[in-house]
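Visitor: sequence-free structure coming up:
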């Protein structure tokens, strides 16, 4: 009995039809695990990716001054339950300090907690404008490995886009 076309995975190597879920091709034994992805995993529509990020609910950006002690930045992150703070000077985002920075740049340095956050922040952070498309935001997050990106309007900080914000948007749009 031949499987239905909807339940078939075509081997890219030999072109043989295989039952969906097969780990390897029945004809040439090529590994099919990387191409046998259920169609339901492709949830975003192309038109959704063209929406501006202002369509998403942005997180409030936690802010600190460059001269604030690292200890203060960590306390703010812990108190507000956020993974990053934006370092702001004269209303402009001049840096970002994240939980990754705590682990990579602070944890192993004795006495670092009393240094200014400017000493360990990532300077000149990648930012998004509120009218950037969702696709651009996802690209910046994926390519840069970012979980937090400050969002600006006319250069002024207005919020933070987090991986959680994007996931909540997808879940609310497709799974409510």
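Guide: The structure has been received and is ready for your questions. None of these values were measured; they are calculated from a predicted model.
Visitor: okay, CA-based contacts and neighbour counts for the rest of this
Guide: Will do.
Visitor: Report whether residue 109 is found in a helix, as I expect.
Guide: No - with DSSP: H, G, I helix; E, B strand; the rest coil as the criterion, residue 109 is located in coil rather than a helix.
Visitor: distance of the closest residue to residue 67 other than its chain neighbours from residue 145?
Guide: Once flanking residues are discounted, residue 67 sits nearest to residue 116: 4.9 Å by Cα to Cα, 6 or more residues apart in numbering. As judged by Cα to Cα, to the nearest Å, residue 116 and residue 145 stand 25 Å apart.
Visitor: for residue 78, same thing?
Guide: On the measure of Cα to Cα, residue 78 and residue 145 end up 22 Å apart.
Visitor: try this one side by side with the last:
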């Protein structure tokens, strides 16, 4: 069963962040440039929240001008985390239950990566495909011996 660490080895451990004072527009530019759906909102090493495309769609368009409004006004303040040892299946369950698409990965109190629902789904599908191929090979080998 794949873990968060496995996902990070595949996708990389880059953590993109902005400060609470960063404007919505600047955060969106960074997200577009890096082709990501969310950025961590941090003051130094301290997580203040997470800002996602969903935050912009749900609150950013309604609360002022994206050129002047800081992300702190529209970000998600309650952030859920996972550790590198957590299974991909557990991450998916948490994302579905809490209705979010990005999970910061924390190790020793520090954010070491961010995974998305897409990363998790790809990993789980790959695991299932490997399992199916193994079962097919087992059955074919078994039938061949009889």
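Guide: Thanks, I have the structure now. Fair warning: this is a prediction, and the values are worked out from it, not measured in the lab.
Visitor: Which of residue 78 and residue 145 of the first structure has more residues huddled nearby?
Guide: Set residue 78 of the first structure next to residue 145 and count neighbours by other Cα atoms under 10 Å: residue 78 wins out with 13 against 9.
Visitor: Show me what that one aligns to in the second structure.
Guide: Using TM-score structural alignment to pair residues, one finds that residue 78 of the first structure aligns to residue 32 in the second structure.
Visitor: Enumerate the positions of the helix or strand encompassing its match that are buried.
Guide: For residue 32 of the second structure, the host element (DSSP states H and E) is helix 24-34. Neighbour counts using 16 or more other Cα atoms under 10 Å place 24, 25, 26, 27, 28, 30, 31 of helix 24-34 of the second structure among the buried residues.
Visitor: The residues you listed into TSV, with extra columns for distance to residue 38 of the second structure?
Guide: Listed next are the buried residues of helix 24-34 of the second structure as TSV, based on distance: Cα to Cα, whole Å:
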residue	distance to residue 38 of the second structure
24	12
25	13
26	13
27	9
28	9
30	9
31	7
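Visitor: Tell me which stretches of the first structure form helices.
Guide: Counting by DSSP state H, the first structure has helices at residues 46-49, 70-80, 99-101, 134-144, 163-174.
Visitor: Mind checking those for the one nearest to residue 152 of the first structure?
Guide: Judged by Cα to Cα, the one of the helices of the first structure that comes nearest to residue 152 of the first structure is helix 134-144, at 12.7 Å.
Visitor: Would you mind pulling up the elements that that closest one packs against?
Guide: Applying 3 or more Cα pairs under 8 Å, 6 or more residues apart in numbering; DSSP states H and E, one finds that helix 134-144 of the first structure contacts helix 46-49.
Visitor: And residue 137 of the first structure? What does it align with in the second structure?
Guide: Alignment note (TM-score structural alignment): residue 137 of the first structure maps to residue 91 of the second structure.
Visitor: got it, and residue 53 of the first structure?
Guide: Under the alignment (TM-score structural alignment), residue 53 of the first structure maps onto residue 4 of the second structure.
Visitor: Looks like its match contacts residue 90 (just checking).
Guide: No - applying Cα atoms under 8 Å, one finds residue 4 of the second structure not in contact with residue 90, separated by 9.7 Å.
Visitor: Same drill for these two, tell me which one is more crowded.
Guide: It is residue 4, of residue 4 of the second structure and residue 90, that has more neighbours when counted by other Cα under 10 Å, with 25 against 14.
Visitor: Name the nearest residue to the more buried one, sequence neighbours excluded.
Guide: residue 84 is the one closest to residue 4 of the second structure (Cα to Cα, 6+ apart), at 4.7 Å.
Visitor: Surely that neighbour and residue 90 touch.
Guide: No - with contacts counted by Cα under 8 Å, residue 84 of the second structure stays clear of residue 90, the gap being 11.7 Å.
Visitor: tally of neighbours for the residue nearest to residue 4 of the second structure?
Guide: Using other Cα under 10 Å, residue 84 of the second structure has 17 neighbouring residues.
Visitor: residues touching the equivalent of residue 125 of the first structure over in the second structure, list them.
Guide: Using TM-score structural alignment, the partner of residue 125 of the first structure in the second structure is residue 79. Residues near residue 79 of the second structure by Cα atoms under 8 Å, 6 or more residues apart in numbering: 49, 50, 103.
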